[in-house]
Structure formats: C-alpha cells, structure tokens
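# take this sequence and fold it.
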Amino acid sequence: MLNEVVNEFRYTFSVVPAPAALARLLAAIILAGMIGLERERREKPAGLRTHILVSVAACLFVILGLELAAMDFGGTSEQRNDPLRMIEAVTAGVAFLAAGLIFTSDGKVRNITTGTSLWLAGAIGLGCGAGQMPLAAMTTIIVLFVLTLLRLLERKLGWSERED
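Model (predicted):
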C-alpha cells in the first residue's frame, strides 16, 4: 500500500520532478514571506499569510500549466500551449485582490503600496514556478529595498505623511 502511494507521488510529475516542485513552492513561500513580513510589520491589511498564499498559488499555477502542457490531449494539433495566458490569468486574479485593498478615505488613496506588493508577490510566485528562483530572489531584494530604504529617504525628504 505504501509503495503504491510513493509510486503515485513519484510518477504523477512528468515535467517538474517532485523535489524541484517542492523547491519552487518553498522558494515562493520564503521570498513572498519576506515581503509579507515587511507589510505585517507596518500593520498593513495584506501581510505575511496573504503574500505567501498569493505567491504559492501563482507558483502552483505555473507548475500545473507545465504539467498540463505535457499531457496528451489526442494530438499536438488539438493542444495549444500559451504560457502568456497563464501569466495573464494569475496577474488578473492578483490585481483583483490588490484592488480590493486599495481604497480612498478623506480624499487620500490608501494601501496602494500594499496592493502593489501583493501583485509583486504573484510575480515572484510565477518566477519560482517557472524555475527562475534567482530572478525571483533578485526581485524580492529590490522590493524590500523599495519598501524599507526608500521609506527612510521619504522621511528625510519630508514625505513621511504619504500613505502606503
């Protein structure tokens, strides 16, 4: 019985081996978690869990897309693989979530930076799912730089009253 379960797990992955899929999902968790922690620290409405979930979902969509593209659907003429459609679907879904965070109060736009960081968490998840963890890690570093060091610069310039 246990051998059947192990074999099922081993052979259900055709394009992305299980250890690689796990590494990609873990990278999505870690990288988006770093951004989510920064947002959590600033007490924003989308924090650690939300950023991780968006990134993991995007990563999973890419892995599933790769797996589905490798399946036999009765001939190559009947199968259309378009990775851009997968990216568009993920970004549209995340943009919908991010837009829900952004609101106007007293004539000021609020949470636009958090909405944008959530959108970036989706992009990081897409990168991890595509096996581009170095690119996703570089992007995470840039995002954290923007969210932390540029905040200090804004304070020095007297822009600290801006909402993010």
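
# make it CA atoms for all contacts and neighbour counts henceforth
OK.

# and Arg155, how far is that from Asp82?
44 Å (Cα to Cα, to the nearest Å).

# over to Glu38?
34 Å.

# quick one, which of these two is more surrounded?
Glu38 (17 against 10; other Cα atoms under 10 Å).

# in what helix or strand does the more buried one lie?
Taking DSSP states H and E as the definition, one finds Glu38 inside helix 18-41.

# next secondary structure after whichever strand or helix holds Thr113?
Assigned by DSSP H and E, Thr113 belongs to helix 112-129. Next helix or strand after helix 112-129 toward the C-terminus (DSSP H and E): helix 133-144.

# show residues contacting that next one.
Contact partners of helix 133-144, identified using Cα atoms under 8 Å, 6 or more residues apart in numbering, comprise 24, 27, 31-32, 34-35, 38, 117, 123-125, 127-128.

# what's the angle from the helix holding Thr113 to helix 133-144?
Our comparison of helix 112-129 with helix 133-144, counting by axes from the mean of the first three to the mean of the last three Cα atoms, to 10 degrees, yields an angle of 170 degrees.

# quick one, helix 112-129 and helix 18-41 angle?
Computed with the same axes, to 10 degrees, the direction of helix 112-129 lies at 170 degrees from that of helix 18-41.

# another sequence for comparison is provided below:
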Amino acid sequence: MDVILIKLGISALLGLIIGLERELKRKPVGLKTSLVISISSCLLTIVSIESAQAFSEISGRTQMDPMRLAAQIVSGIGFLGAGVILRRSNDVISGLTTAAMIWGASGLGIAVGAGFYLEAGAGALMMLISVELIPMLMKRLGPKALSEKEVRVRLHVADDADMTAIVKSIKEKEVKIYNVRVKDLESASSKMELMLGVYEKRYTTDVYYEIKSIPGVQKVEIETL
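Here you go, the predicted model:
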C-alpha cells in the first residue's frame, strides 16, 4: 500500500509540473486536468499490473498482459486531446501543443505506475525543455522566421485608393505578407484582410500606427495570433 501511495504521489507531482506550465500560459487544459490525467493513468496502470499478478497467483494458469489496460489509456487520452484542438478562422490551428501535453501527462502516469520513476522524471524534464527552453533558443539562434509572430490585419480602404500601393507600403514596414484577401463592401470602401509576419519583440501597436498612416486606409483592426 505504501508503494502505491508513493507512486500516486510522484505521478501527482509530475502532473502538477506539466499542468503548471500550461496554466501559466493560460491554456485550456491546466493544473487540475493534468493532475487528474496523470494520477488516474498511474492508478489504472497499478490496477492493471496488480490484477494480472493476483489472477495469475489464484489460478496458477491465467496469463494476462499487465500493460493491457495501460495501452487503452493512450488511445482514450487521444479523444480528450482532440477536444482542445481548435480550428480558427483563416485555417489557423491551435491547441496542438496542449493536446500533446495531455498525452504526455498520461504517459508519465503510466511510467510511474509501472515503477519507472527515473524514466518518468527524465521524461517530464525533457517535455518542459522541449516546450520552454528549446523554442527560446531557436528564436535566438535559429532561422529568422522562428522569431516572428503572426498578425492578422483588417483594413477598410476607400474605393479610389490603390490597394496594390497599400500592399507595397505595408511591405516597406519591415513585415512579411503571407496572405491577402480583398472583399467589396456595400459602402464606398473595400475590405482587406492580411496575414503578416512581424518580429516577435515588435509592439503590435507600432504596426497598427504605421499601417493606419498609409494614404487610403480608413480603418484598421489588428490582432496578434
């Protein structure tokens, strides 16, 4: 019984670490969810192993795979992870990292439940390094594109304005244009939607003021993704 409590305690600690990282980033799956996933995965793994041993001792002939139940946990967690993956407008997908962290939390619980404490601890550490430290290093030392953030801009431009000239002016503001969408409005204006790549440390408000100052631009709406 003491060993089981130790396993559950270690599993809760690792789940707490993973959940805290998500919670600090204000992601949909946070502290409580990660704790429940890690602890329950650990518990089900312990039950699976203990049941296999108990039934084998009773009958003397029964052969069971002690990790059979744990294998179903991995599949089941996939449905939970799918719930946090969202498809936003303009085909932007979000929530993939959170879904992967959910799956990872269940893996940590299974590892602890099976008695692989060192491996579980190393796995949790490597997961945190993967989502925190490595992206930071890649933004500083890697290709320039990794240090960019995506910004969606919606513009209302006058009918007599040259939209090609507006696009060229935006390009001169040290941004990359990934996508352009133009729509006619009932009023005497048109609507442009642009997906921009902007240096991560650059203030979104600076981009707003620079675009708003372009001749022909009537209204500006900007959003950082």
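
# now what about the TM-score between them?
After superposition, the two chains reach a TM-score (TM-score structural alignment, normalised by the length of the first structure) of 0.80; 144 aligned residues with a Cα RMSD of 1.9 Å.

# average distance between the helix holding Thr113 of the first structure and the second structure?
Compared with the second structure after fitting, helix 112-129 of the first structure deviates on average by 0.3 Å (mean Cα distance after the TM-score superposition for the first structure).

# mind listing what's buried in the helix holding Glu38 of the first structure?
21, 23-40 (16 or more other Cα atoms under 10 Å).

# show me what it is packed up against.
Judged by 3 or more Cα pairs under 8 Å, 6 or more residues apart in numbering; DSSP states H and E, helix 18-41 of the first structure is in contact with helix 48-70, helix 112-129, helix 133-144.

# report the distance from the last one to the chain centre.
It refers to helix 133-144 of the first structure. In this view, helix 133-144 of the first structure has its centroid 11 Å away from the chain centroid, taken as Cα atoms, centre = their mean, to the nearest Å.

# same deal with the longest one?
The chain centre lies 7 Å from the centre of helix 48-70 of the first structure; the measure is Cα atoms, centre = their mean.

# okay, the angle between the helix holding Thr113 of the first structure and helix 48-70?
Going by the same axes, to 10 degrees, helix 112-129 of the first structure makes 40 degrees with helix 48-70.

# in the second structure, which residues correspond to helix 112-129 of the first structure?
The aligned range for helix 112-129 of the first structure in the second structure is 96-113, by TM-score structural alignment.

# which residue is nearest the centroid of the second structure?
Thr97 (2.7 Å; Cα atoms, centre = their mean).

# spit out the contact partners of the alignment partner in the first structure of Leu14 of the second structure.
Using TM-score structural alignment, the partner of Leu14 of the second structure in the first structure is Leu31. Contacts for Leu31 of the first structure (Cα under 8 Å, 6+ apart) come out as 124, 136-137, 140.

# ok, and the most crowded of these?
That'd be Ile124 among the contacts of Leu31 of the first structure, by other Cα under 10 Å, with 30 neighbours.

# which residue, other than its chain neighbours, is closest to it?
Ala136 (5.0 Å; Cα to Cα, 6 or more residues apart in numbering).

# and Ala105 of the second structure, how close does it get to Met136 of the second structure?
Ala105 of the second structure is 22 Å from Met136 of the second structure, by Cα to Cα.
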